[in-house]
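**Q** Take this sequence and fold it.
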Amino acid sequence: MVEQVRVLDGHTMAEPARQKPAAAAGAILVPVLRIGVPVALLVLWEIAVRAGIIPARFFPAPSALFAEIWADLLSGKLVVDTLSSLNRLVWGLSIGVVLGVAFGMAMALWRQVDAALGVTVHVLRAIPPITWIGFSILWFGLGNRPAIFLIVLGTVFPMLLNTYAGVKQVDVIYLRAARNLGAHGFLLFRDVVLAAALPSILTGLRVSLGLAWILMVVGELIAVPAGLGDTLMRAQDYDQTDRMLAYMILIGFYGYLSDLLLAAVSHRLLRWQRGIEG
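**A** Sure, this is the predicted structure:
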């Protein structure tokens, strides 16, 4: 391959021809690291348990965890628990997102709403959602509703604050340019305000999704008869460390998959935006 050169300040510099092998190596290295490091950790963990370095009773080997998950999958229990948990998570996250975006938009667009709700919002968001467990059971009893209530409390404020920040950061030049081109009312809101605030809103959604998984498990630990958190609590009560650790890792894996899905959706929605790729 013939390299192209250019002269800059009296120095000859190589064009990207020499950089292509390094870029190709980096493109290969990234997926290898993403898969290889977790696999290596699992192998080392398995070896350490089998060699007696780590007591199996307190920290079971990965093979025991996979066997536990496989048995629950074959029996159908894992499917029921997963669907029950996802139902609560989707309901709680959806309500939290709708309320957060609506109030965030209102506070950012209307000064009077911001003045009326600002202090209340900042006081409430400083209260940890888990402190509402007692009231959630008192108000809603046992079942899905208290768990959904906790998820809503944990997700509404990140959505509100990120929406608020995204709208406030819309450059006034965009608004003036859109008005000069004839955009007004809903069209101006949709194509300028909402589009410019969308990156911040999606960032809030990813934060809220992570909090939703945490609060879903918290809610299921105390208020519901079925779900991933309920199985985790029962395993703890009966000293089933293999099942307990298996479901802990399973919840983390589900959270990772949901974040990957949301990241892919965000990338598609923000394909017009160009940032730093790494």
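
**Q** hey, let's count contacts and neighbours off CA atoms from now on
**A** Noted.

**Q** neighbours around residue 118, how many?
**A** 12 (other CA atoms under 10 Å).

**Q** just the helices in the stretch 101-250 of the chain please.
**A** Secondary structure of the stretch 101-250 of the chain, counting by DSSP state H, counting those that start in this stretch: helices at 111-125, 133-140, 144-168, 172-180, 185-188, 195-223, 228-237, 241-269.

**Q** among these, which is nearest residue 63?
**A** Taking CA to CA, helix 241-269 is the member of these nearest to residue 63, at 9.7 Å.

**Q** quick one, that closest one and helix 195-223 angle?
**A** Put simply, helix 241-269 runs at 160 degrees to helix 195-223, going by axes from the mean of the first three to the mean of the last three CA atoms, to 10 degrees.

**Q** who does the host helix or strand of residue 90 touch, helix- and strand-wise?
**A** Element membership for residue 90 (DSSP states H and E) is helix 77-109. Judged by 3 or more CA pairs under 8 Å, 6 or more residues apart in numbering; DSSP states H and E, helix 77-109 is in contact with helix 62-75, helix 111-125, helix 144-168, helix 195-223, helix 228-237.

**Q** Which stretch among these is buried most, on average?
**A** Greatest average neighbour count among these goes to helix 144-168 (a mean of 26), per mean count of other CA atoms under 10 Å.

**Q** so it versus helix 77-109, what angle?
**A** 40 degrees.

**Q** Could you tell me the angle between helix 144-168 and helix 111-125?
**A** Using the same axes, to 10 degrees: helix 144-168 against helix 111-125 is 130 degrees.

**Q** Could you give the separation of helix 144-168 from the chain centroid?
**A** 13 Å (CA atoms, centre = their mean, to the nearest Å).

**Q** Second input sequence below; structure requested for side-by-side comparison:
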Amino acid sequence: MSIASEHIDRLLPQTQCRQCGYQGCSPYAQALSRGEAAINLCTPGGITVIRDLAQLLNVPVLPPADPLKSEQPKAIAVIDESECIGCTACIKACPVDAILGATKQMHTVITSECSGCELCIAPCPVDCIRMQPVHDHWLPQARLVADNQQDERFAAAAQANKRFQHRTARLQRLQHLKKQQQHAYQQKATITATPATAKSAANINPAALIAKAMAKAQTQQLQRRVPDNQDSFQQQQIAKAQEQASYRRAMRDFQYGNEQQKADALEWLRLHKQQRESQQ
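**A** All right, here's what the predicted structure looks like:
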């Protein structure tokens, strides 16, 4: 007899990290309920969650699928604010809304709400996010242990799931609002259309409209054009940020990567050094 996915989901840490290969804790729980997934894929949960899942599903205990990762201490994301370019990529990736910031503004992590999922690292174009180890056994740190629930593990999972549900609801509201605005715009366009305007629209020459639009765009482009020296300065700043990101990535791969990554990083650092020396 299959176990309901809701019972399985309660045992998971709710970090929504996707390290199990599924798009969150609930999809992983559904796969477990159908017997389509192994019980040892939850890296944040480690052996504790594996044992609970084994007991619930009446299956043998398995070693963690990624033992090295599961043995590492818990860590939260930290943004190097001096390198942040305000692209908002990390904000969109965070499943628990634990990152504050705005477009072209410095971002920062709400450390007490970070679940340590690491989903914000890969999208960062300048590699300015790192994971900082903490002493906690379970994240987020904002967990509140209730009187009838003395296990900080389930308190942390409840806090992470609450943040995740709030974010999901917020995105759904924004999507619904967007559809409403699009529908209102379409209705307004339909109401304002009259037989006379429809007849005149039928007589419009598409080629003339295209030529007019192109001429208008060229005029606006000329009006908005910035001095060449400003364009050059912006390109230099972008190139500098990309170079710094590549250097940090190479240093990280050289220290923590596999053999191939270390070799590639060493070659990049060697070429980078030669290039810098030739410019001096």
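
**Q** List the TM-score for the superposed pair.
**A** After superposition, the two chains reach a TM-score of 0.21 (TM-score structural alignment, normalised by the length of structure 1), with 99 aligned residues with a CA RMSD of 6.1 Å.

**Q** Need the helices and strands packed on helix 77-109 of structure 1 in JSON lines (columns: distance to residue 82 of structure 1).
**A** Converted to JSON lines, those look like this (distance: least, CA to CA, whole Å):
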{"stretch": "helix 62-75", "distance to residue 82 of structure 1": "10"}
{"stretch": "helix 111-125", "distance to residue 82 of structure 1": "29"}
{"stretch": "helix 144-168", "distance to residue 82 of structure 1": "14"}
{"stretch": "helix 195-223", "distance to residue 82 of structure 1": "11"}
{"stretch": "helix 228-237", "distance to residue 82 of structure 1": "6"}
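
**Q** Out of those helices, which is closest to residue 179 of structure 1?
**A** With CA to CA as the criterion, residue 179 of structure 1 lies closest to helix 195-223 of those, at 15.3 Å.

**Q** what helices or strands is that closest one leaning on?
**A** Contacts defined by 3+ CA pairs under 8 Å, 6+ apart place helix 195-223 of structure 1 against helix 77-109, helix 144-168, helix 228-237, helix 241-269.

**Q** Adding distance to residue 65 of structure 1, write these out as JSON lines.
**A** Shown next, in JSON lines, are these (distance: least, CA to CA, whole Å):
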{"stretch": "helix 77-109", "distance to residue 65 of structure 1": "13"}
{"stretch": "helix 144-168", "distance to residue 65 of structure 1": "27"}
{"stretch": "helix 228-237", "distance to residue 65 of structure 1": "13"}
{"stretch": "helix 241-269", "distance to residue 65 of structure 1": "5"}
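
**Q** tell me the angle of the helix holding residue 90 of structure 1 relative to helix 228-237?
**A** Using the same axes, to 10 degrees: helix 77-109 of structure 1 against helix 228-237 is 130 degrees.

**Q** Which other helices and strands does the strand or helix carrying residue 276 of structure 2 contact?
**A** Using DSSP H and E, residue 276 of structure 2 falls within helix 259-279. On a contact count with 3+ CA pairs under 8 Å, 6+ apart, helix 259-279 of structure 2 meets helix 228-256.

**Q** buried ones in the helix it packs on?
**A** Neighbour-count burial for helix 228-256 of structure 2 flags 241, 244, 245, 246, 247, 249, 250, 251, 253, 254 (criterion: 16 or more other CA atoms under 10 Å).

**Q** and residue 6 of structure 1, what helix or strand is that in?
**A** strand 5-8.

**Q** Check which helices and strands that strand sits against.
**A** Where contact means 3+ CA pairs under 8 Å, 6+ apart, strand 5-8 of structure 1 is packed against strand 11-14.

**Q** returning to that earlier point: ok, which of the helices and strands packed on helix 77-109 of structure 1 comes nearest residue 89 of structure 1?
**A** Closest approach to residue 89 of structure 1 among these is made by helix 195-223 (6.2 Å; CA to CA).

**Q** Spatially, which residue comes closest to residue 133 of structure 2, not counting chain neighbours?
**A** Distances taken as CA to CA, 6 or more residues apart in numbering place residue 75 nearest to residue 133 of structure 2, at 3.9 Å, with adjacent residues excluded.

**Q** So which bits of the helix holding residue 276 of structure 2 are buried?
**A** Those would be 261, 262, 264, 265, 266, 268, 269, for helix 259-279 of structure 2 by 16+ other CA under 10 Å.
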